[in-house]
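Undergrad: Predicted model and sequence below, questions to follow.
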Amino acid sequence: MEHSSNPLKMEMEMTESEHVIVEIPINRPVNNDNIRSVAMEWVDCLTGKATTKSNEREQHMEKVPPLLLKSEKGRRNSECYEPAVVSLGPYHHNRPALAQAEKYKLITLEEYSLSTGKTIGTLYNMVFEVVHDARKCYIDGSTDDYSDHEFNQMMLRDACFILLYIERMPCGHTNIFLNNEYLGAIGFANIKRDLLLLENQIPFVVLEVLLKLKFPKDKGEEVLNKFFNYLNYGEVMIRKDKKVLEYKRPLHLLELYRSYFISLPTKDKALHEKFNYVKRNRAFASVTELKGRWIFLRCTSDDSTSDMEFNPYICYGEFMLARRAVCPYTKAIYLNMIAYEMCPHTPTDLRISTYIRVMKSLIIQRDDVKELRRNNILIHSLDSDEEVVKMYDEFEVPAVNYYMFNQLRLGIERLNESRYKTWGAELITDYFGSPWKTVGVLVAAAILVTSFLQTYCAIKQGN
């Protein structure tokens, strides 16, 4: 690759051992204004500036990139991209295995109509006003088999199904559990997973129309916040609400949840810092290894604007992580957010992929999960801590935002460069890491001192 005189170097980590360096010449003249605009947009994305910026290019409801399914892990995870109970949108519509949910949608349509005080015909007409915009959101040819009437019916049923679920599920509404009889308990439990699959989305413009019909704007945002809190932190967590619709209209629910998940972008502190590319293959140490170096995991505060942050101090460091809940469906949700970030025409800062790549490095064994739980960073409802380790091991992260990844890693490496800190940390970890180790060291020291005194006294008496 030919080097320009003043390039902005950004690197994207492709795997643990392979890397691609993307060089974007920010000062070189470009004939096509659109190409330059796209290039600068990627610069902003990769450096954490464009998480919430408007994307002027047309986006589509993408499918899972085929390359994600070609690796061994990708093939094992393939079922995580397919709906288990309910289809939403045209990509998996009319699949025989999902037929029971289609009957259930008719019930939720009627329930949503009654809750708004409007007739189903009124709801149909309101959605029909945006049906043309909604159809354009899908990949060319994927909606050709549906007339406007059929497509509008699909959008209406799916939107009412989604909105009724996200309104009632976090608060344990009585009706939502009574509806288990239509899908069964295990089927109903899988809806949360199916709602956030990449290929199982409907345009947010449709959800927005029906949401505004039932709720004022602030109340509608409150409904979305409560549902996302439920996904992020578990049903027992109380978390300050965020403004989920403060910026541009999202393409779909998965994109909106991703924006909520990653918090607001942090400010650039060292955009033009010279990175040490020799060390780029080195990943993070695990939680227990970091603790042995006096780098402790801490949970971020509720008002923090960063989901990952490293704070160095004189003799130790703090690795700040946002609190997250892990349940049996977290794997599928995370994989679909990674797939979204890997799709074309969706330039993002790869924050989800970067977060998961960091967690893969941190979680290697059961003790790592135990330490995260002890610090209230990770809450899980899996069968055991080993299941959490296994889940993160199954993730394949093709690319990360190297700028963000490297900022965290550089902070850790700089702290470790001070050898006296490392020696002190190793001394305390090896000999004072637990009460029993401390007692053992003290007993050994006492025996050593006693032996020395006895020997000294014996020599003195002999003289």
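TA: Sure thing, it's come through.
Undergrad: drop to CA atoms for contacts and neighbour counts, all remaining ones
TA: Will do.
Undergrad: What is the longest helix seen in the chain packed up against?
TA: Longest helix in the chain, counting residues (DSSP state H): helix 435-462. Secondary-structure packing of helix 435-462 (3 or more CA pairs under 8 Å, 6 or more residues apart in numbering; DSSP states H and E): helix 419-432.
Undergrad: what's the nearest residue to K370 if we skip its chain neighbours?
TA: Excluding the flanking residues, the one nearest K370 by CA to CA, 6 or more residues apart in numbering is D385, at 7.0 Å.
Undergrad: residues touching the spatially most central residue of the chain, list them.
TA: In the chain, the residue lying closest to the centroid (CA atoms, centre = their mean) is I352, at 4.1 Å. Counting by CA atoms under 8 Å, 6 or more residues apart in numbering, I352 touches R258, I262, Y334, M337, I338, E341.
Undergrad: can you confirm it is in a helix?
TA: Yes - assigned with DSSP: H, G, I helix; E, B strand; the rest coil, I352 falls within a helix.
Undergrad: what's the burial count for D368?
TA: 21 (other CA atoms under 10 Å).
Undergrad: so it makes contact with K360?
TA: No - counting by CA atoms under 8 Å, D368 stays clear of K360, with 10.8 Å between them.
Undergrad: residue ranges of the helices in the stretch 151-300 of the chain, please?
TA: Assigned by DSSP state H, counting those that start in this stretch, the stretch 151-300 of the chain shows helices spanning 174-178, 180-183, 185-189, 191-194, 204-214, 217-233, 253-261, 287-292.
Undergrad: want to throw those into TSV with distance to H380?
TA: Compiled in TSV, the helices of the stretch 151-300 of the chain are given as follows (distance: least, CA to CA, whole Å):
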stretch	distance to H380
helix 174-178	22
helix 180-183	24
helix 185-189	16
helix 191-194	16
helix 204-214	30
helix 217-233	9
helix 253-261	17
helix 287-292	17
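Undergrad: now for the ones you listed, which one comes closest to I412?
TA: Nearest to I412 among those is helix 287-292 (8.8 Å), distances taken as CA to CA.
Undergrad: residues making contact with the closest one?
TA: Applying CA under 8 Å, 6+ apart, the contact partners of helix 287-292 are F296, L297, L362, I363, D367, D368, E371, L372, A425, E426, T429.
Undergrad: take the one below as the second:
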Amino acid sequence: MEPQVWEPCRYEAADWSMEHHPVWIPGVPVPCESTEMACLEETLVARSSERGKQQQLFQYYTAAASTPSYEDDPFGVFERKALELEHDNDQWGRKMHRYPENIGEVGEQYTVPMMVSIGPYHHGRHHLKKAEEAKHVAAYSCIKHSGLSVQEMYHAVVSVAGEARSLYDRDTMAGIGDDDFLPMMFYDACFLVQFMLWSTRKGTMQLQMHPWLDYFLKSKKGDIYHDILLLENQLPWVVLKTLASCTSLNLESFAKGFQLHNSGIHVVVPNLDLEEAATTSSSALYKPPHLLGYVRFHIVGTEKSETYQPHKETKVKSFSVRAMELAEMGITLTPSKTTKLAHMGFKEGRLSAELFLPPVLLTYARASYLFNMAAFEMTSQARPEHAGEDTAVCSYVQLLGMLMDREQDVQELRSKRILQGGGGLTDKETLDFFTSLRVLRGPLYHRTIRDVEMYKQNSRTWVKVYVFWYKYKKTVLAVLSGIAALFGIYGALSKR
């Protein structure tokens, strides 16, 4: 594939002025004519300060981080706290959230990076230090690929760093100064952009990427894919998009590469052209907080689903049903015709019904994607009762968890192709994963369960007949076969 043509990065610097100070950014590589590798020499980079609203925001956070003094200005303390909460509420959907305490226990394999830290939450962990060296080489490759100078690339990141800083957890940022935060944003963004370019355009990128970095990404790609979709391992979208605009990276192509189903199995998607066009159109309008949110947007789907509205004429009791029990009630488990997680539901026929769910190949990586997307939904919804598709992952995980009570239920879901096999979690691991996340809640889950319960109530007689037939059909068939045999014997004797 030929490299795409891109325009040089365009970043807004209206609120920033250049203050040129000789600041050493450790490891910033500068290309030299004498060698391909970066020369480790001191580089003058542009250090920027905020103006206007950004400067006020910085002063506000500095004041908020200090110990309040009720003696000096008691009312000012309350006012500052009110402004703080108001700002957090306005920016809630864009925040770099931490894991919610009530999401359940799934283990560090779903919450802690294995190879690389992105952002401040896991920065400095001992087992992630090797990747810090890779980030320096990634910065060299990124600058070389962009055709810009070190100063231009670094200032592109610094120009949005004030906004990015305000999106992270305040307690965490209180102990991190700009001398650490700005290089962190720059290196992490360079590494992430280079990995995404390497993933989507390997053939052409290998010519422009340093061989050591190419080997590192190739040998650690599984761990890196896992790490960049952890909720607490994210860069604000404004930083990622700013640096990506300096290169030929297509963020949408990268995000669409993440799939929960087995791509080797053909899945029929009706009106594919229309669906792709709708996705592209919606993608242009969607403003994600970070990469995890953007990937989730493409996995879930773009069609808004109805929120849960209880039927007044039918009382829906809270109930649970296993996958093995659905067949007893005449309800067939069926893979959805699309792979979008929001496309789950219940369809009632004359003598039977169908519960359809998108298929998933549950490897360890995809289980991690599901968990982190669900955690993102839980933290990003200021008013979850108004959500529909916005909590589709929570609904999907909750519905699968409701269907599982023992390993036989997992096997039933596998036999129905809802859980695709091959290289994934064992039956017990799958059961433990979903049952540990039963605390999740989503309106799409309640809508589906409401429809199942209404079917049970409105077709009470037929359901009882079907249950009887399902349980005793072998006995009934044996009796009927015996009766038929007796009639055959009686007919033969009567002819004599």
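TA: Now that the structure is in, tell me what you want to look at. Keep in mind the model is a prediction, meaning the values are calculated, not measured.
Undergrad: picking up where we left off before, check which residues of the longest helix of the first structure are buried.
TA: In terms of neighbour count (16 or more other CA atoms under 10 Å), helix 435-462 of the first structure has no buried residues at all.
Undergrad: In the second structure, what sits opposite D148 of the first structure in the alignment?
TA: Matched by TM-score structural alignment, D148 of the first structure corresponds to D178 in the second structure.
Undergrad: Pull the number of nearby residues for its match.
TA: The burial count for D178 of the second structure: 14, using other CA under 10 Å.
Undergrad: Can you tell me how far it is from Q234 of the second structure?
TA: Distance, D178 of the second structure to Q234 of the second structure, using CA to CA, to the nearest Å: 18 Å.
Undergrad: the strands in the stretch 201-350 of the first structure, which residues?
TA: Secondary structure of the stretch 201-350 of the first structure (DSSP state E, counting those that start in this stretch): strands at 295-299, 308-312, 317-321, 324-326.
Undergrad: Turn these into JSON lines, including distance to N225 of the first structure and mean neighbour count.
TA: Shown next, in JSON lines, are the strands of the stretch 201-350 of the first structure (distance: least, CA to CA, whole Å; neighbours: other CA atoms under 10 Å):
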{"stretch": "strand 295-299", "distance to N225 of the first structure": "20", "mean neighbour count": "21"}
{"stretch": "strand 308-312", "distance to N225 of the first structure": "21", "mean neighbour count": "18"}
{"stretch": "strand 317-321", "distance to N225 of the first structure": "20", "mean neighbour count": "21"}
{"stretch": "strand 324-326", "distance to N225 of the first structure": "15", "mean neighbour count": "18"}
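Undergrad: quick one, which of these is nearest to F227 of the first structure?
TA: Going by CA to CA, the one of the strands of the stretch 201-350 of the first structure nearest F227 of the first structure is strand 324-326, 13.1 Å.
Undergrad: Give the aligned range of the closest one in the second structure.
TA: Strand 324-326 of the first structure covers residues 360-362 of the second structure once aligned (TM-score structural alignment).
Undergrad: right, so of the helices of the stretch 151-300 of the first structure, which gets closest to D44 of the first structure?
TA: Comparing these by CA to CA, helix 253-261 comes nearest, at 15.9 Å.
Undergrad: what angle do the closest one and helix 217-233 make?
TA: Interaxial angle of helix 253-261 of the first structure relative to helix 217-233 (axes from the mean of the first three to the mean of the last three CA atoms, to 10 degrees): 80 degrees.
Undergrad: Kindly name the residues of the second structure that line up with helix 253-261 of the first structure.
TA: Helix 253-261 of the first structure maps onto residues 291-299 of the second structure, going by TM-score structural alignment.
Undergrad: chain center to the matching stretch: distance?
TA: In this view, stretch 291-299 of the second structure has its centroid 5 Å away from the chain centroid, taken as CA atoms, centre = their mean, to the nearest Å.
Undergrad: so the residue nearest to K370 of the first structure makes contact with R366?
TA: Yes - the criterion here is CA under 8 Å, and D385 of the first structure meets it with R366 at 5.5 Å.
Undergrad: returning to what we had before: need the contact partners of the match of helix 253-261 of the first structure.
TA: With CA under 8 Å, 6+ apart as the criterion, stretch 291-299 of the second structure contacts 228-231, 234-235, 237, 255-256, 258-260, 279, 288, 339-341, 373, 376.
Undergrad: how far apart are that stretch and its match in the first structure?
TA: Taken over the aligned residues, the distance from stretch 291-299 of the second structure to the first structure averages 2.4 Å (mean CA distance after the TM-score superposition for the first structure).
Undergrad: same thing with stretch 481-488 of the second structure?
TA: Averaged out, stretch 481-488 of the second structure is 3.3 Å away (mean CA distance after the TM-score superposition for the first structure).
Undergrad: Just the buried positions in stretch 117-134 of the first structure, please.
TA: I120, L123, Y124, M126, V127, F128, V131, A134.
Undergrad: now stretch 116-134 of the second structure
TA: Going by neighbour count (16+ other CA under 10 Å), the buried part of stretch 116-134 of the second structure is V116, S117, I118, G119, P120, Y121, L128, A131, E132, A134.
Undergrad: can you check stretch 415-427 of the first structure too?
TA: Buried residues in stretch 415-427 of the first structure, defined by neighbour count with 16+ other CA under 10 Å: L415, N416, K421, T422, A425, E426.
Undergrad: do the same with stretch 329-338 of the first structure
TA: By neighbour count on 16+ other CA under 10 Å, the buried set for stretch 329-338 of the first structure is Y329, T330, K331, A332, I333, Y334, L335, N336, M337, I338.
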